[in-house]
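Chemist: Sequence first, predicted coordinates after that:
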Amino acid sequence: MRRSVSDLYMLMTDTEEGPYPYAGVPWFSTVFGRDALITAREMLWLDPAVARGVLLHLAANQATEFDPHTDAEPGKILHEVRYGEMAETGEVPFRRYYGSVDSTPLFVMLAGAYFERTGNREVLETLWPHVRAALDWIETYGDRDGDGFVEYGRRSDKGLANQGWKDSHDAVFHADGTLAKGPIALCEVQGYVYAARLAAAEIARELGHDGIAQEQARKASELKSRFDAAFWDDELGTYVLALDGDKRPCRVRSSNAGHLLWTGIVPEERAVTVIHTLMGPTSFCGWGVRTIAAGQARYNPMSYHNGSVWPHDNALIGAGLARYGFREQAARIFEGIFSAATYIDLRRLPELFCGFPRRETQGPTFYPVACTPQAWAAGAPLLLLQACLGLRFDAEARQVIFEQPILPEFLGEVVLRNLRLDGGSVDVALRRSGTHVVADVLRRDGPVRVIVTT
């Protein structure tokens, strides 16, 4: 945990708007939208100032015009920034590039989570026009064909072919291995949009825009039903990876479905089946959940996105498991990621490692050109710890809440120092006691209460 925190602040850069985590060393030492949004979410409980810096910087660079060369569309959130010769001369479109389909809903999600964590209304008011622009993008440019789902397809042949977090050229495919043709609607992106609409509803309600709040809540509910009908696959026991440009489902078992649990779009009656698939032996290799399950057409444990294990991917899955009450399974993922780190120099989690099955006395197989450190990999243990502890904050009531906390097998005690809410802070020690976890308040400064539910 200390290594992760150290790496995160080593990757932090001061922008005019506040701290911003660069994505990773050596390949991605620059501003990325998606990476920073997820990293800020992973460490939100620890340091919400990072989320504020990320949100304000991305708001300042939100697209306002249509530019096919850079995949920019009004309201869209940045994908990456590059300053090399090829970018400066326009040979590649990445000087300021907007080719990610998920940064925009993730931006709205983080804005809502930031307010829930801090209660900072001033930042919320600053962000509101940008949240509205992001919602407008989802409605117009995001939904290419008006079917209610958000799709992507590059506007220029120099842009990224795939624009989700799995952006390799071969990352989206059908059951027979043929590559999907766009515009492509990824399953997890619909979950992000669902969560973004709910977050926007809460933001609008707080700012007194009740009509917008009701509209966003209604659209979220409609999307939840429509999504389940279009993406659920009984035979797979999970949601399909994507719908292609002809609305044909990519019937592939993937880790993407775990992100759906994180967003809450999965109906309760489906959750057990999805979790059983994710934690089964073809998907969970012992170190974590593979990006693609063994036995799928393009499965390769040494590939970048088709069978490897990514710590940040597993952290979001773990948070999703905990959301549906499956903290024991979240702890299994945490144990796998922790054990993998014990075989790695400095216990520094890399961007990814190979998805070979775990064997006794042997560590994971390393991916040779993985970034290390990588921001969202470094943030993964923080989110997994939060998931296991059921840690959340009620800023208005000034409460730090632990809902049915558990500790993974390798961890008997954890001390969290300087947990801050407006007006005070606390130090809390959590210890395993039989089958329960008990909390002791070691220090209290101001009117902050600690609540533990069992």
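Modeler: Yep, it's here. Computed from a predicted structure; not experimentally measured.

Chemist: contacts, neighbours, all on C-alpha from now
Modeler: Fine.

Chemist: Quickly note the distance from the residue nearest to residue 236 when sequence neighbours are not counted to residue 186.
Modeler: In space, residue 236 comes closest to residue 253 once its chain neighbours are excluded; the distance is 6.7 Å by C-alpha to C-alpha, 6 or more residues apart in numbering. From residue 253 across to residue 186, the span is 13 Å (C-alpha to C-alpha, to the nearest Å).

Chemist: hey, what's in contact with both of those two?
Modeler: Both residue 253 and residue 186 are contacted by residue 241, under the criterion C-alpha atoms under 8 Å, 6 or more residues apart in numbering.

Chemist: Leaving aside the residues adjacent along the chain, what's closest to residue 250?
Modeler: Using C-alpha to C-alpha, 6+ apart, the closest residue to residue 250 is residue 174 (4.4 Å).

Chemist: whoops, residue 214 was the one
Modeler: Going by C-alpha to C-alpha, 6+ apart, residue 214 has residue 201 as its nearest residue, at 6.7 Å.

Chemist: Could you tell me how many residues sit around residue 67?
Modeler: Residues contacting residue 67 under the criterion other C-alpha atoms under 10 Å number 15.

Chemist: what's near enough to touch it?
Modeler: Taking C-alpha under 8 Å, 6+ apart as the contact definition, residue 67 lies against residue 73.

Chemist: for residue 265, same thing?
Modeler: Contacts of residue 265 (C-alpha under 8 Å, 6+ apart): 191, 194-195, 224.

Chemist: Mind putting these into JSON lines with distance to residue 248, neighbour count and secondary structure?
Modeler: Shown next, in JSON lines, are these (distance: C-alpha to C-alpha, whole Å; neighbours: other C-alpha atoms under 10 Å; DSSP: H, G, I helix; E, B strand; the rest coil):
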{"residue": "191", "distance to residue 248": "19", "neighbour count": "26", "secondary structure": "helix"}
{"residue": "194", "distance to residue 248": "21", "neighbour count": "27", "secondary structure": "helix"}
{"residue": "195", "distance to residue 248": "24", "neighbour count": "26", "secondary structure": "helix"}
{"residue": "224", "distance to residue 248": "19", "neighbour count": "19", "secondary structure": "helix"}
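
Chemist: Second structure for comparison follows:
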Amino acid sequence: MNELAGAPKPPPPEDYYIEAETSLVDRPVRTLKQHDLFGVFNNHGDFRAADKGPEGLFFLDTRHLSQLELRLGRKPPLLLDSVVLDDNSALLVDLTNADLLEPDGTVGLTRDSVFANRLKFLCGASCHERITLRSYEAVPEPLPVELAFAADFADLFEVRGEERERHGTLHVELMSDRAVRFFYLGLDGVERTTTLEFDPAPAVLTPYSAQWQIDLSTKNRASIGIRIDCGHAERDGPEPTTTLAAYRSVRRESRGCTSRLGDITSSNELFDAIVRRSTADLDMLLTNTEYGLYPYAGIPWYSTIFGRDGIITAMQLVWNAPDIARGVLHALALTQATEIDETADAQPGKILHEMRGGEMARVGEVPFRRYYGTVDATPLFVMLAGDYFRRTGDVETIRAIWPNILAALEWIDIYGDADGDGFVEYCRMTERGLANQGWKDSHDSIFHADGRLAEGPIALCEVQGYVYAARRAAGELAGALGDSDRSERLHAQAEALRRLFEEKFWVEELGSYALALDGAKQPCSVLASNAGHALLTGIAAPDRAASIARLLTSPKFFNGWGVRTIASGEARYNPMSYHNGSIWPHDNALIAMGLARYGHKAEVARIFEGLFAAASYDELGRLPELFCGFPRRPRRGPTAYPVACSPQAWAAAAPFALLAASIGLEVDHKSERVLLNDPALPAFLNELWLPNVALAGSRLGLRLQRSDSDITVAVTRREGPARVVIFK
């Protein structure tokens, strides 16, 4: 890490928690993102950081604009409508004026006289806005239109609740009669700027406001253009100079690797809308980084590279968007740790957890500039490599990252299993690291049946499954590369781990696997969704997989919307907690993939139907990062979690994983076959069309249709030699 002299004392690890004095549910927010820039707006298209929320315009983990508020006639306008376009390219807000009073108290301009439309979009490192005004009643006097603005350059971790003892220096200058610039010199020595440019020039411009007097008496239309540019030493090259050119550029930009996802249609228009929204969210979160294209984890808290999130997102999509997996593999190979760095929880071969570019990370106030405190990303990286190769046969990519795969396997054997007991454990290297380093990384998420927190080193249930699957995948890859001896060793290691896992993790009284083994090798006998990941990886014995399938869809776990992270009745169960009773769509999707692997299609359907219903209640038809685990109640949707990211990449990918699990779809490049293993459709789908399944130079179109209690499959398009094989 690059610790700078004089940096404030770092906070204790529990302070990495996201504080919530206000809820994102209190008032709807609208999110836009392009590359490393994202905006969180209220439904008026404004934001005000004084409200202690995540609103603002952020670039590279820094809030470049903390206030932007529109006034018509010196009053907040009345909201008519607010919507993010289906492709996430722009935010449209329709407003009208409130009643405007004269000094004597009479109404000078009645409400609904002037219509105002705000078009907002992001391009490169700039936020563009066009405010269009139109009068429908006589407006005899010029209408005052005002924008108030401010920039605090708060680090994202500060927005999340971290207290800072010191800040850099901030000042603001009027650059011309139409431009204002905020300057911030951070403790990291980087100067960040925010420039606001207006067209036409305001009648009055101050460092914190702009005001126009808009004459609508002769022409009933007028417009104001605003460009907010986030300057930074690390930003890319020139951007389009006009609003129209910038908007055309944004609308033209397309990620080819998500195009096939959006082609999926069905007999259910609501499901099709959810598919389109998920596709658009994934498209928005995919980011051109210095390491290649990568799905950022989520907005607002995780708009950056996360190893685990990117891998799991790619795993859920590899059947129909394998290019995302290739990008994730390349990026994580390039950022793989090569040396021990205790402040970053880094060891040779370990895969990245999180990467941050803000001031607090750069000066070492938080350890996340490049942070490796995750126990599962390393085996998941190898698993994804196996999934990608089976799907594509792309041996050149595998050959290129093979040294990284070998380094990951070496980390598993040496550092991951430091005590040599056969299991991979975690224990943070300093008090600054994350206390828990699996996907449930809250400080209280790993505990014993009596509620006591587990003490490390901790071996998580799901991680042993990931290691098992990683060794099997690496064995297949070694064989493909001609190293048969290594292939045999890896398969033997995987089998040895499977037997040891069954012996040490199975808890007969639970009818499930333990959540974890603590540092004393004692099982955390807690019913947790982690056991469902054992099905995903294939480490579970079939009879025990059946027991887990029954448990996960019983009322203890399944609340009607999905599977809770832990079962109701456990010592730390709380349906409003982050990891101890909430419902995470990606967790449910991975469980469904595991259930399908063992043939439990009825349970897959229950999960799919629950999450589809949950998404249908969302305003945008979107699955959020998580929601509360309260039981489903008639005539109302799920209970929202107050600070959930929306969109979140692995949640956006969940519908596609659930779809593949339901129809039993696998794409096998080597045999040039599309496999449908006991295909089923959930109750809300009677027909499903997959018009563009591509493999090995072939393209297939498939139509699945319910026929009484059976599913029929028709090939509607065939290009190339690939075949469709159905197993019953």
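Modeler: Arrived safely, thanks for sending. Owing to the predicted nature of the structure, the values given are computational and were not obtained by experimental measurement.

Chemist: one step back: would you point out the most distant pair within the contacts of residue 265 of structure 1?
Modeler: 195 and 224 (9.9 Å; C-alpha to C-alpha).

Chemist: ok, back up a step: which residue in structure 2 aligns with the residue nearest to residue 214 of structure 1?
Modeler: Alignment note: residue 201 of structure 1 maps to residue 475 in structure 2; criterion TM-score structural alignment.

Chemist: Quick check: the residue lying closest to residue 454 of structure 1 once chain neighbours are set aside vs residue 453 of structure 1, distance?
Modeler: Of all residues not flanking residue 454 of structure 1 in the chain, residue 404 sits nearest, at 4.6 Å (C-alpha to C-alpha, 6+ apart). Computed as C-alpha to C-alpha, the residue 404 of structure 1 to residue 453 of structure 1 distance reads 5 Å.

Chemist: Same drill for these two, tell me which one is more crowded.
Modeler: Neighbour count, other C-alpha under 10 Å: between residue 404 of structure 1 and residue 453, residue 404 has more, with 17 against 10.

Chemist: which residue lines up with residue 386 of structure 2 in structure 1?
Modeler: Looks like residue 386 of structure 2 aligns to residue 112 there (TM-score structural alignment).

Chemist: Now do the contacts for its match.
Modeler: Residue 112 of structure 1 touches 196, 199-200, 202-203, counting by C-alpha under 8 Å, 6+ apart.

Chemist: Find me the equivalent region of stretch 297-307 of structure 1 in structure 2.
Modeler: Using TM-score structural alignment, stretch 297-307 of structure 1 pairs with 571-581 in structure 2.

Chemist: before we move on, the earlier item: contacting residues around the residue nearest to residue 214 of structure 1?
Modeler: Per C-alpha under 8 Å, 6+ apart, neighbours of residue 201 of structure 1: 212-217.

Chemist: and the helix or strand harbouring it, which residues are buried?
Modeler: Taking DSSP states H and E as the definition, residue 201 of structure 1 sits inside helix 187-206. Within helix 187-206 of structure 1, the residues scored as buried using 16 or more other C-alpha atoms under 10 Å are 187-204.

Chemist: just stretch 109-127 of structure 1 next, same as before
Modeler: Going by neighbour count (16+ other C-alpha under 10 Å), the buried part of stretch 109-127 of structure 1 is 109-119, 123-124, 127.

Chemist: hang on, residue 440 of structure 2 is in a strand, isn't it?
Modeler: No - counting by DSSP: H, G, I helix; E, B strand; the rest coil, residue 440 of structure 2 falls outside a strand, being coil.

Chemist: my guess is it meets residue 579, correct?
Modeler: Yes - here residue 440 of structure 2 lies in contact with residue 579, judged by C-alpha atoms under 8 Å, at a distance of 5.9 Å.

Chemist: The two: which has the busier surroundings?
Modeler: Legend: neighbour count by other C-alpha under 10 Å for residue 440 of structure 2 and residue 579, higher for residue 579 (26 against 15).

Chemist: quick revisit: roughly how far apart are the match of residue 386 of structure 2 and residue 436 of structure 1?
Modeler: From residue 112 of structure 1 to residue 436 of structure 1 the distance is 31 Å (C-alpha to C-alpha).

Chemist: swap in residue 369 of structure 1?
Modeler: Computed with C-alpha to C-alpha, the distance linking residue 369 of structure 1 and residue 436 of structure 1 is 42 Å.

Chemist: What of residue 25 of structure 1?
Modeler: For residue 25 of structure 1, the distance to residue 436 of structure 1 equals 40 Å [C-alpha to C-alpha].

Chemist: In terms of neighbours, single out the busier of those two.
Modeler: Between residue 25 of structure 1 and residue 436, counted using other C-alpha under 10 Å, the more crowded position is residue 25 (17 against 12).

Chemist: What lines up with the more buried one in structure 2?
Modeler: Taking TM-score structural alignment, the alignment pairs residue 25 of structure 1 with residue 299 from structure 2.

Chemist: And for residue 46 of structure 1?
Modeler: The alignment partner of residue 46 of structure 1 in structure 2, by TM-score structural alignment, is residue 320.

Chemist: Now do the contacts for its match.
Modeler: 260-261, 693-694.

Chemist: again, 7 Å this time
Modeler: 260-261, 693 (C-alpha atoms under 7 Å, 6 or more residues apart in numbering).
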